[in-house]
Structures are given as C-alpha cells and as structure tokens.
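In: Could you look at this predicted model? Sequence included:
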Amino acid sequence: MQFKGKKVLITGGSRGIGKAIALRLAADGADIAIVGKTAEPHPKLEGTIYTAAEEILKAGAGSVLPIQGDIRYEESIEQIVKTTVDQFGGIDILINNASAINLLPTEQMEPKRWDLMHDINVRGTFFMSKTCLPALKKSTNAHILNLSPPLTLNPEWFGRFLAYTISKFGMSMIVLGLAEELKAHRIGVNALWPKTTIATAAIQNIVGGDIMVQRSRKPEIVADAAYHIMQRPAAECTGNFFIDEEILVQQGITDFTHYAVNPGQKLMPDLFL
C-alpha cells in the first residue's frame, strides 16, 4: 500500500487517463481529489465527476473528493486547491492531466480554439502548480506530474500541428523549469507521455473516431507508469520526460498485450515521438 494516506489532486479526473490514474492510486488507499467540468451527464462524454468518484471509492480510496472546476480561471484554481487542502489536510501529488486538443492547421485555427488550448494546457497547468506549491512543500515526497511530451525542436511536429504543439510543449517547459526551480524543496516534477495513442474521449470525438480507438491502448498503461513514477524519491526523480513503455520495462513488464483495445490491430504511435 505505497500510497495509503497520500493526498492526490488530479485535473481532468472524471474520465480517461485522469480517472485511470485515480483508480490505480485508489487501489493503494490514497485520498484522491478529482477535478472536472462535467457534473451532469453529457451525450458525448462518459460519466461525471460524481460517477467517477463512486468508482474510485469502490477501488479502495481512503476518501474521494469530486470537485467541479475549470482551470482556465484563477478563482476556480484557488477554490480547487483550498477545498482539497481543507478536506485532506494537504497535497502530496499533483497530476496535471487536464488538456485540450485541436489539430487544425494554422490557416483554419480560430483564436477561441487557440485560447482554449493555451488557457488549459499552459496557463492552467502553470497556475495549478503554483497554487499547490505551499501544500506540496509540506509533503515528505511531493510530486508534480504533467501529461505532456518530451521536448524537441523537430520541425515535423510544429509543421503538422503548430498551435497544439506549442501548447503541449508549454506544459513540458513547465516541467523543465519547475524541476530546476524546486530542487531546493525536494519536489519531483516530471512529464509522462504514451508511446502509442490512448483510447480517450479526445481520440474518439476529435482525432480519429472508432478506427483510431481500435488502434489505441487503454488508459491503464499510462496509469500503471504513473504509479511507478510516483513511488520514486522526489528529490532524486525530477526533470524527466518519461514514456509509459519505458517505465514499465524498468519494472520488468514487457508484455503490453492486455493494454490494447484490440490486440489484433496495429497500434498507432502517439504524437511527438
């Protein structure tokens, strides 16, 4: 029970990768706060923060706190963090999972779509991290984990998805900078990214539909990788850009068949790799 009693805050925790990480840590008895905008059932989105909380509690969490919030706004971020600290007494782990995606080329990119990606991916991640710092500094093994890719100046990704690439690399630059800035406080700041596409609502509804989902892996592979990262001593594990497969191989796990949505389909590599 590596995470029994640990206080975990996860943005975008009502479905997909965020919920999968919550369920994985819940099995060890963690106290988990999940943040999401979906409080009422949505025709195109699975579940709500409340249905996710029920699953997480059944998985073994010490306690679960569903919080309706929007990390685009400072007042919402402040309320999210205050509610978590008031309920749990602190924060040991922050998972910056909430993200927006749009793969339109530059000529078709509307300002509101640019703003949404950058307000959530970069601005929201930055200020969620900032607002959690006073609580994280009190933890004995504090971690921040961003779901963002390894940094690269390969023009392929900028040329294909300029607006989205800038926003996701912005999340990764936060990792690079905060890891250095927070060394004296022994807070581990890392990024995690999947080797192949993950079957999420974004893949289903925005990127590739059912065909892409069939060529994807389940969110559980990312959750299992996050589980192992969070166990590491924060002071010694910081500034890394981890890939899910590589983490699991380090743990002696080399058979990934059970993670595939459809083991008979060829997997689709994820972006940025």
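Out: That came in fine, so what should we check first? Here the structure is a predicted model, which means the values were calculated and not measured.

In: C-alpha from now on. contacts and neighbour counts both.
Out: Will do.

In: Show me what the strand or helix carrying residue 19 is packed against.
Out: Per DSSP states H and E: residue 19 is located in helix 16-26. Contacts defined by 3 or more CA pairs under 8 Å, 6 or more residues apart in numbering; DSSP states H and E place helix 16-26 against strand 7-11, strand 31-36, helix 49-58, helix 220-230.

In: Please work out which of those is packed deepest.
Out: strand 31-36 (a mean of 27; mean count of other CA atoms under 10 Å).

In: Just list the residues touching residue 13, thanks.
Out: Neighbouring residues of residue 13 by CA atoms under 8 Å, 6 or more residues apart in numbering: 19, 22, 34-36, 49, 52, 97-98.

In: Going by distance to residue 122, which of those wins?
Out: Residue 122 has its nearest neighbour among the contacts of residue 13 in residue 98, at 10.2 Å by CA to CA.

In: Can you tell me the closest non-neighbouring residue to the closest one?
Out: Using CA to CA, 6 or more residues apart in numbering and skipping the chain neighbours, the partner closest in space to residue 98 is residue 12 (4.2 Å).

In: Below is structure B, check it against A:
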Amino acid sequence: MTFQNRTIFITGASRGIGEAIALRLAAAGANIVIAAKSVEEDPRLGGTIYSVAEAVEKAGGKALPIQVDIREEAQIQAAVQKAADTFGGIDVLINNASAIQLTNTEQTPAKRFDLMYDINVRGTFLVTQHCIPWLKKGNNPHIITLSPPVNLAPVWLGSHVAYTISKYNMSMLTLGWAEELKPFGIAANSIWPATTIATAAIRNLLGGEALMQRSRTPAIMADAVALLLEKTAATCSGNNFIDETILKEAGITDLEKYAVTPGGKLQPDLFL
C-alpha cells in the first residue's frame, strides 16, 4: 500500500482518530495537511498540530500543520489554498473534526447546540466545498467523513437529539456529495467505529478509564480509512461504512490487536 505523492487534508488531526489516520497514511508516503485549532497543548487532551507534524515526518510522510478553526470560512479558504500551493493539489479530504454534547433537550445550552452545528454540519460542508475544486483534479479523489449510518431508532434521537441530528446531517451530506460529485469521479463515504475508540473524549467526557478499557485503539479506524482510500473512487461511493466491516471485507478478521484490553468486553459505539 502506497500513498506516495497523494495529499490528504485532515480536519481535527491534532490528536485521537485524526492523528492516527495521519500517521497511518504518512507511513505509506502521503503528504499530510494537519488542519486543527490546537497550537498549545492542553494537558487534558494532548497533542498539537506541531506535535503531529513532527510525528508525521518521522513516520515517513510530509507534513503541513495549519491552525484553522473550521467555524471560520476565511480560515478554511486560506488553509485549503496553502495546502494546494504547498503540495500541488489535494487528493483526499477527511472530515474528522467534530463536537459532542450527549445531553437531552433541556440540558443542551444554546451555545453547545450552535457549536455542534457550526463544526459538525456547517464546518464539514464548508471545508468540503472549498476542497472540491482541487479534488476534481485529484488522484483517486475521496471524501471521507467520520459519521454514523443514519439509524432512526428512537433511542438515539431521544437520548441526545441535538448531537444525533448533527452527526446524521454529516452522513446525509456524504450521501448527497456521492450523487453530486459522481460525474467527477470523486468518492464520498462516511465511516464510523463499531466500538468506542480510546481517545481523550472518551476518558474526559464519556466514561473515564473504565470505558477506555472497553474500547479499541484509534489504529482500527486508521487502518480502515487506509483500506477505503485504496478503493477506486468512481466505483466506491455513497456508503455509510463501519470500520470492522471494511477490515473483514479485506480479509482481516482477527481484531484483537486493536483492543485496549485484549480478550475483554468491548463497548459498542453510539448509533449501532
């Protein structure tokens, strides 16, 4: 597997799943654009665009760290242009940046509702919009968005409706882009983990160390994304994938290596 000379633009890539994807593709020779806000490390979260850039270079890729808040369109435009100027274009966009708030209607402040929509929906839309002209000229161009299959089971809507519909919006954008961009041979797919993934958000916001131990490492998402990006864009589009399904279709059935606690009980992720 090689991604030599392919340029991958990843939002929210300063830590967690975004960082894991960046390092996985860097090891295969990709140019990685690390588009995220963090330039100073938060001890609770870890990681900055610069620490990931250093790790990308060590892994064998070329790194371009860019501070960008995807709520600001001017910053998106500048980041996309800088990426294209630096590497000669953009071949892949990975919409990884996202905000989460697992509260019911009464307990969801307006500013948190707005944050989720500004990042998850509007931000994802605008980053994609500004990358499309470069993707049209890209090498096997793909858009991958980290969002779940649309599951209208009442439990997911009733538990945290604001967050749920923001993530489903991302999945519906994916399906819309798959159809809209079909004439240009640009693939649009979403991907979502089958289990919780051991990230700072899991530890700090959702379930602490106990949930971390029932999770898989971000490497499973990184490997699944790499496999998805190997597929021919013109014939693999419009799907809401699950990470382990992609791996199993590629003949990878032993997933124990991804477990934080091998042999332990795994926690299914939301919406599944």
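Out: Sure, I can see it. Just so it is clear, the model here is predicted, and its values are computed rather than measured.

In: hmm, back to that, next, count neighbours for the residue nearest to residue 98 of structure 1.
Out: Neighbour count for residue 12 of structure 1, taken as other CA atoms under 10 Å: 24.

In: Against residue 99 of structure 1, how distant is it?
Out: Remark: distance between residue 12 of structure 1 and residue 99 of structure 1 (CA to CA, to the nearest Å) = 7 Å.

In: What helix or strand is residue 95 of structure 1 located in?
Out: For residue 95 of structure 1, the element it lies in under DSSP H and E is strand 93-96.

In: Run through the neighbouring helices and strands of that strand.
Out: Partner elements for strand 93-96 of structure 1 (3+ CA pairs under 8 Å, 6+ apart): strand 7-11, helix 125-136, strand 143-146.

In: Let's have the ones you listed in TSV, adding distance to residue 187 of structure 1.
Out: TSV is the format used below for these (distance: least, CA to CA, whole Å):
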stretch	distance to residue 187 of structure 1
strand 7-11	14
helix 125-136	7
strand 143-146	6
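
In: how much does the longest helix along structure 2 stray from structure 1?
Out: Scanning structure 2 for the helix with the most residues, using DSSP state H, yields helix 161-180. Averaged over the aligned pairs, helix 161-180 of structure 2 sits 0.5 Å from structure 1 after superposition, using mean CA distance after the TM-score superposition for structure 1.

In: Pull the number of nearby residues for residue 212 of structure 1.
Out: Counted with other CA under 10 Å, residue 212 of structure 1 comes out at 17.

In: One more: residue 180 of structure 2?
Out: Neighbours of residue 180 of structure 2 under the rule other CA under 10 Å: 12.

In: picking that back up, of the helices and strands packed on helix 16-26 of structure 1, give the one that comes closest to residue 198 of structure 1.
Out: Proximity to residue 198 of structure 1, assessed across these by CA to CA, is greatest for helix 220-230 (8.5 Å).

In: Tell me the helices and strands packed up against the helix or strand that comes right after that closest one.
Out: Next along the chain after helix 220-230 of structure 1, taking DSSP H and E as the criterion, comes strand 241-243. In terms of contacts (3+ CA pairs under 8 Å, 6+ apart), strand 241-243 of structure 1 is packed against strand 188-193.

In: about what we covered before: could you export the helices and strands packed on helix 16-26 of structure 1 to CSV, including columns for distance to residue 194 of structure 1?
Out: CSV is the format used below for the helices and strands packed on helix 16-26 of structure 1 (distance: least, CA to CA, whole Å):
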stretch, distance to residue 194 of structure 1
strand 7-11, 18
strand 31-36, 21
helix 49-58, 22
helix 220-230, 6
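
In: Right, I'll leave it there.
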